[in-house]
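[1] no sequence on hand, only this structure:
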């Protein structure tokens, strides 16, 4: 993780976050970053600790299947500062309901798989060798 005085290159951020360099560039082009990424004298991107923390949060949103358009909406709201807190809260609460439903669906599917495994395991124990 970069310190306030030691920025990371795009490849270091990719290594840290597990994202590709192409994905990091896409996040920037798509307007998902809170602020423009600083460019050093060599015009290479220099990511701050705040940039990396934001990217890690974006990966959490994306891992829950929040569409890019909604992530962009969230980023736009976040750039507005405290005046958008209620809107950000509502966006996240709505998404939480969706994620909770997905988790419940996965739990039900896992239960069905576990049931079948127990049936097959039992039949294996009972079948003659």
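    Thanks, I have the structure now. Predicted, not measured: the structure shown is a model, and the values here were computed from it.
[2] C-alpha from now on. contacts and neighbour counts both.
    Fine.
[3] burial check on residue 82, number of neighbours?
    Applying other C-alpha atoms under 10 Å, we find 11 residues neighbouring residue 82.
[4] put this next to the first one:
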């Protein structure tokens, strides 16, 4: 097998997604139908793995599946949808920034409590 084509197992290693998730993403249209070998086993291209990397980023930053599907549909639309994709990603980026701010405030409270307990120990 060439280095540009990956087995499902290798794709799991490269992307961190489970086999079930890869099949689910294909079924709901987040990824295009995957090429299959003669025996029917899925074969993922470098482009598939790169796209899955984008999906991993979106998922890990909390983008809902519905928005991910919207983004995937827009990406299939070609250059005509660049402005829409940009707007969707900018909106998501703002949401991520707000989550980070919240987490930083909560972490400060947590650290205050840790300091309190450390001081009480001695």
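    Right, received. Where do you want to start? Here the structure is a predicted model, which is why all the values come from computation and not from measurement.
[5] against residue 20 of structure 2, how distant is residue 8 of structure 2?
    Going from residue 8 of structure 2 to residue 20 of structure 2 by C-alpha to C-alpha, to the nearest Å gives 10 Å.
[6] over to residue 7 of structure 2?
    Distance of residue 7 of structure 2 to residue 20 of structure 2, computed by C-alpha to C-alpha: 14 Å.
[7] which of these two has more neighbours?
    Taking other C-alpha under 10 Å, residue 7 of structure 2 and residue 20 do not tie; residue 7 has more neighbours (16 against 10).
[8] secondary structure element for whichever residue in structure 1 pairs up with residue 71 of structure 2?
    Correspondence of residue 71 of structure 2 to structure 1, assessed by TM-score structural alignment: residue 74. Taking DSSP states H and E as the criterion, residue 74 of structure 1 maps to helix 68-79.
[9] over to residue 41 of structure 1?
    Going by DSSP H and E, residue 41 of structure 1 is not part of any helix or strand.
[10] which bit of structure 2 covers stretch 111-123 of structure 1?
    Residue span in structure 2 matched to stretch 111-123 of structure 1, by TM-score structural alignment: 108-120.
[11] pull the contacting residues for the most centrally placed residue in structure 2.
    Centroid-nearest residue in structure 2: residue 56, 2.0 Å away (criterion: C-alpha atoms, centre = their mean). Contact analysis of residue 56 of structure 2 by C-alpha atoms under 8 Å, 6 or more residues apart in numbering lists 15, 17.
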